[in-house]
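**Student:** Below is the sequence, then the predicted model.
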Amino acid sequence: MLDNDIKSQLQGHFANITRPVEIIAALDDGEKSQELRELLNDITSLSPRFKLVEHAEPGIRTPSFALTTPGQDIHLRFSGIPMGHEFTSLILALLQVGGHPSKLSPETIEQIRSLDGEYKFETYVSLSCQNCPDVVQALNLMATINPRIGVEMIEGGTFEQEVAEKQILSVPAIFLNGEEFGQGRMGVEEILAKLDTGTDAREAEKLDARAPYDVLVVGGGPAGAAAAIYAARKGIRTGVVAERFGGQVLDTMEIANFISVTHTEGPQFAVALEEHVKDYEVDIMNRQRADKLVANGDLVEVKLANGATLKSKTIVLATGARWRNMNVPGETEYRTKGVTYCPHCDGPLFKGKRVAVIGGGNSGIEAAIDLAGVVAHVTVLEFDSKLRADEVLQRKLRSLANVDVILSAQTTEVLGDGSKVTGLKFTDRTNGESRELELAGVFVQIGLLPNTDFLKGTLALSPRGEVEIDAHGRTSMPGVFAAGDATTTPFKQIVIAAGEGAKAALSAFDYLIRAPIADASAEKIAA
């Protein structure tokens, strides 16, 4: 199953293992079990510390396998075949069960170890989901630290009936002790915050104690990362506060237009961004949402949702954007129950079903093309009288037999039976006629909204809610700069955001070195 190049690379990684790893597989004579058996045999051949044992028990999903080590109480299982995006989760789990140390801070490790109670996590994934590995890897790591934490990855394509019975229409879907725990991307910090309710208060106290920064970057996407690097290179005190490091990039499947990088995927690019920032003396504060911006004398304060306040001489706002909602009846009610915003994550859950894509821009047409290879039929609904996607994408779309396009269509309602989506209503804008489509899923791809709600009434914003900036990235508040998709800069692209972030940081540095001169001049005139 694994080619020789991959085997050679893995042997190098597995040389870091310091203790035996037992792979206990529950297999039968089925095709999926045969495929998993082949994968596990390949893995086992790559290190003398690996031992494969076939042992099925009642109540254990088949095919599946557990990872453990003698003398350690570890409850970690993969149900299904962890290939695709989850192959990395498997490799990391083998390393961690084998004793390779994690990169978590000692404080975080101790917090995990101190969790009291019994925690049995089940995470349903699809192998094309770029958000799922974050959850799986975080929980796997926690299971190697605390024996009271048991975790199981469940691949939806292998256990389709179970997914259907639980009506799982969005992944990752996380269950704790049989009850819904969460949906979507989560890391160790987010999971801990939900399990340990005192986490936020303790973190707020630590953040409040931070000394003022020279430059504080709000946002951890391409613009924020570039701003942090350029500021830190000037040797000034730099901090980054972000709700999730990587921003929109984390939700991007393919990146093929970042100059010098011919191809990468969003999560990989986000990791590279954070690692680059960590090469410098930058104080990174992740999982923190900005709630308010306040000018306070010579400093600007950023008040966070957890109650903490960060202070800085200058600010670079790089809060990015989020997917725009349709804002129609049924959208909120059926979110994760058929209404979704990630075709790569959730597309496999609609195999053989009829779905709609709302939006005819690049994102919408790319989604329709991807979905057409999985679902029975795709209907693209575009509000405008023509598609706005690049012609190369439109040509590909037109070549697909199971895709229809409806132009001048205004979606007016998502229909459902109380538990899942059953269709949608739309109005034909050419004649005002209302029509219905019978569907199982609605994929919303209608553009972005800037993450600037917390700035209303504080800074000058455009009618679309973007931060108004000049050619230097300056905003209407002295000492506050902005960059990226949250601003009036045209063309929302990763490469442009990164450049704008660098420019904003340089402008902030220029502001800092000129401010004392301006103050001294004012004192001289007053004298």
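**Tutor:** Yep, that arrived.
**Student:** rest of the way, CA atoms for contacts and neighbours
**Tutor:** OK.
**Student:** How many neighbouring residues does the nearest residue to Asn131 once chain neighbours are set aside have?
**Tutor:** Among residues not flanking Asn131 along the chain, Arg185 sits closest, at 5.1 Å (CA to CA, 6 or more residues apart in numbering). If you count neighbours by other CA atoms under 10 Å, Arg185 ends up with 20.
**Student:** go on, Arg464?
**Tutor:** 10.
**Student:** helix or strand for it, which one?
**Tutor:** Per DSSP states H and E, Arg464 falls between elements, in no helix or strand.
**Student:** Which stretches in the stretch 51-200 of the chain count as strands?
**Tutor:** 64-68, 75-79, 119-125, 149-155, 173-176, 179-183 (DSSP state E, counting those that start in this stretch).
**Student:** what do you get for the stretch 251-400 of the chain?
**Tutor:** Using DSSP E, counting those that start in this stretch, strands in the stretch 251-400 of the chain cover 282-285, 290-296, 299-304, 309-317, 321-323, 339-340, 354-358, 377-381.
**Student:** what's the most buried one of those strands?
**Tutor:** strand 354-358 (a mean of 27; mean count of other CA atoms under 10 Å).
**Student:** Below is an additional structure, to be compared with the one above:
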Amino acid sequence: MLDANIKKQLDTYLQHIKQPIELSVSTDNSPKAQELQDLAQELATMSSLIGLTDSNSKRSPSMSVAPQGQAPRVSFAGVPMGHEFSSLVLALLQAGGHPSKADPALLEQIRSLKGEYHFETFISLSCHNCPDVVQALNLMASLNPNITHVMIDGALFQDEVNQRQVMAVPAVYLNGEHFGQGRMTLEEIVTKVDSNAAEAKAAALNDKETYDVLVLGGGPAGAAAAIYAARKGIRTGLVAERFGGQVMDTVGIENFISVPYTEGPKLAAGLEQHVKEYGVDIITGQRAAQVSRGDLVEVALESGATLKARSLILATGARWRELGVPGEAQYRTKGVAYCPHCDGPFFKGKKVAVIGGGNSGIEAAIDLAGIVEHVTVLEFADTLRADEVLVKKARSLGNVDIITNAQTTEVLGDGSKVNGLAYKDRVSGKDKQLELAGIFVQIGLVPNTEFLKESGIELTRFGEVIIDAKGATSMAGVFAAGDATTVPYKQIVISMGAGATAALSAFDHLIRS
């Protein structure tokens, strides 16, 4: 089942297993069950420390991983291949006694959690965001005997998906109740579970010494800025909700110079590792609330903490732009989606729409056409903005229709999920409707700068931070880089260069002042 190259890599990882572990497999007569059985048997032959037993789980096919002699707390309902194969490998290592590289204080916080926590995560194997959540919850379950976690492949357990009306992944449930949606880091999950720790963390942040350079944002611009600043030997901090930014939502990257192909999560992991090598004080799970200037630059966080710095680099990036029409918020994750790679499989055999005729919209339509019954692309303008090669490909597909001059006016639903979309023909003025199961919004980006509106830092009417050629903003000692700024092209490589420019400019500011 595993090809020679994967087995060779896996064999290296399995050498880190220090204690016997047991795979408990529950099967039925389905082809997927046989596939899971074959996978488990293959794993068992690769290490003398991996045992194999049968089990009777309420979900079949499924496989549990546990140290030998212990009740399983980590399970996979489905076949953990695709993006989830790495989750399986990590679960094997953790059950086998290989230590996690996560922050020791965070690991101890997990071990100290009181109460019973039974997590379930619905995923799709094509979702590149899901493994982060699965791996975080698996780690928590491996550390604390009061925590269990099961990954559920939504494609195999459609009855549960329909019952809980799961239409976007990852979807996490705790003790049977909806807990969270979308990508979440280990720190975010623990903070949400252990709410009493928030005050202590804010107090610890308030005690931080003044930074020479403080970077807001953990995407390509923020990472580059932090590295360039730290290399100057000055005290550097980086604050972000999570590392990676938009890159984490990007599947294939083919225009990163010198790297013919990579994927967003892999690039984000590389960025984080590189930053850590320079001793940057990384603070994640925090969101900026306000920036002000006195003798120092002060950044107030939503947690209540305040950080101080001699210079600041804003690299907060951007997020998917929303339609802003009735029904969008109500049916978000119930048919309204923003990631076709993650959520496309939930609309197999159904009719969907893609809003937006740029590269991202047409690429989404092409990808979805191989999964769904039919795709309708709606573009507000009279022409598509996507590259001609993509437009030509989309028009060649028999189950893709493209409508221009279409102004989306409302997302329609039955109260629990999307069942249609209303739009206006901008030429005739007529109101029209489409019957749909899903709507994928791909209409560009909006900068994450709302917290700057009262700061005095000059913004464009679109919310972009206005910068000069050196990345300087209108506030002394404050610089900016990346997609949150007026830089004309929103590209990874450009953001990295802008981050480096901002850091060098910040250093120049410090030595002159």
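**Tutor:** In hand now; what should we look at? Owing to the predicted nature of the structure, the values given are computational and were not obtained by experimental measurement.
**Student:** circling back: pretty sure the residue nearest to Asn131 of the first structure is touching Gln137, no?
**Tutor:** No - assessed by CA atoms under 8 Å, Arg185 of the first structure is found out of contact with Gln137, at 11.0 Å.
**Student:** rewinding a little: can you redo the strands of the stretch 51-200 of the first structure as a markdown table with distance to Thr309 of the first structure and mean neighbour count?
**Tutor:** A markdown table is the format used below for those (distance: least, CA to CA, whole Å; neighbours: other CA atoms under 10 Å):
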| stretch | distance to Thr309 of the first structure | mean neighbour count |
| --- | --- | --- |
| strand 64-68 | 43 | 23 |
| strand 75-79 | 39 | 24 |
| strand 119-125 | 34 | 24 |
| strand 149-155 | 34 | 25 |
| strand 173-176 | 32 | 20 |
| strand 179-183 | 28 | 14 |
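**Student:** would you list those in JSON lines and tack on distance to Thr422 of the first structure?
**Tutor:** Formatted as JSON lines, those follow (distance: least, CA to CA, whole Å):
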{"stretch": "strand 64-68", "distance to Thr422 of the first structure": "33"}
{"stretch": "strand 75-79", "distance to Thr422 of the first structure": "30"}
{"stretch": "strand 119-125", "distance to Thr422 of the first structure": "22"}
{"stretch": "strand 149-155", "distance to Thr422 of the first structure": "25"}
{"stretch": "strand 173-176", "distance to Thr422 of the first structure": "21"}
{"stretch": "strand 179-183", "distance to Thr422 of the first structure": "21"}
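**Student:** distance of the residue nearest to Asn131 of the first structure from Arg244 of the first structure?
**Tutor:** 10 Å (CA to CA, to the nearest Å).
**Student:** and the gap between the residue most central in space within the first structure and Gly364 of the first structure?
**Tutor:** With distances taken as CA atoms, centre = their mean, Leu250 lies nearest the centre of the first structure, 3.9 Å away. Noted for Leu250 of the first structure: a distance of 18 Å to Gly364 of the first structure, by CA to CA.
**Student:** just the helices in the first structure please.
**Tutor:** Per DSSP state H, the first structure carries helices over the ranges 4-14, 31-44, 87-97, 106-113, 132-145, 160-165, 188-195, 199-208, 222-232, 266-278, 343-346, 362-372, 391-398, 494-526.
**Student:** once aligned to the second structure, how far is the first one on average?
**Tutor:** Put plainly, it is helix 4-14 of the first structure. Between helix 4-14 of the first structure and the aligned residues of the second structure, the post-superposition mean distance stands at 0.7 Å (mean CA distance after the TM-score superposition for the first structure).
**Student:** Give me the buried stretch members for that helix, please.
**Tutor:** Buried residues in helix 4-14 of the first structure, counted by 16 or more other CA atoms under 10 Å: 13-14.
**Student:** ok now that helix, how far from the chain's centre?
**Tutor:** 28 Å (CA atoms, centre = their mean, to the nearest Å).
**Student:** on that earlier part again, ok, and which of the helices of the first structure has the densest surroundings?
**Tutor:** Counting by mean count of other CA under 10 Å, the most buried of the helices of the first structure turns out to be helix 222-232, with a mean of 30.
**Student:** Could you find the counterpart of Gly264 of the second structure in the first structure?
**Tutor:** Gly264 of the second structure maps onto Gly266 in the first structure, with residues paired by TM-score structural alignment.
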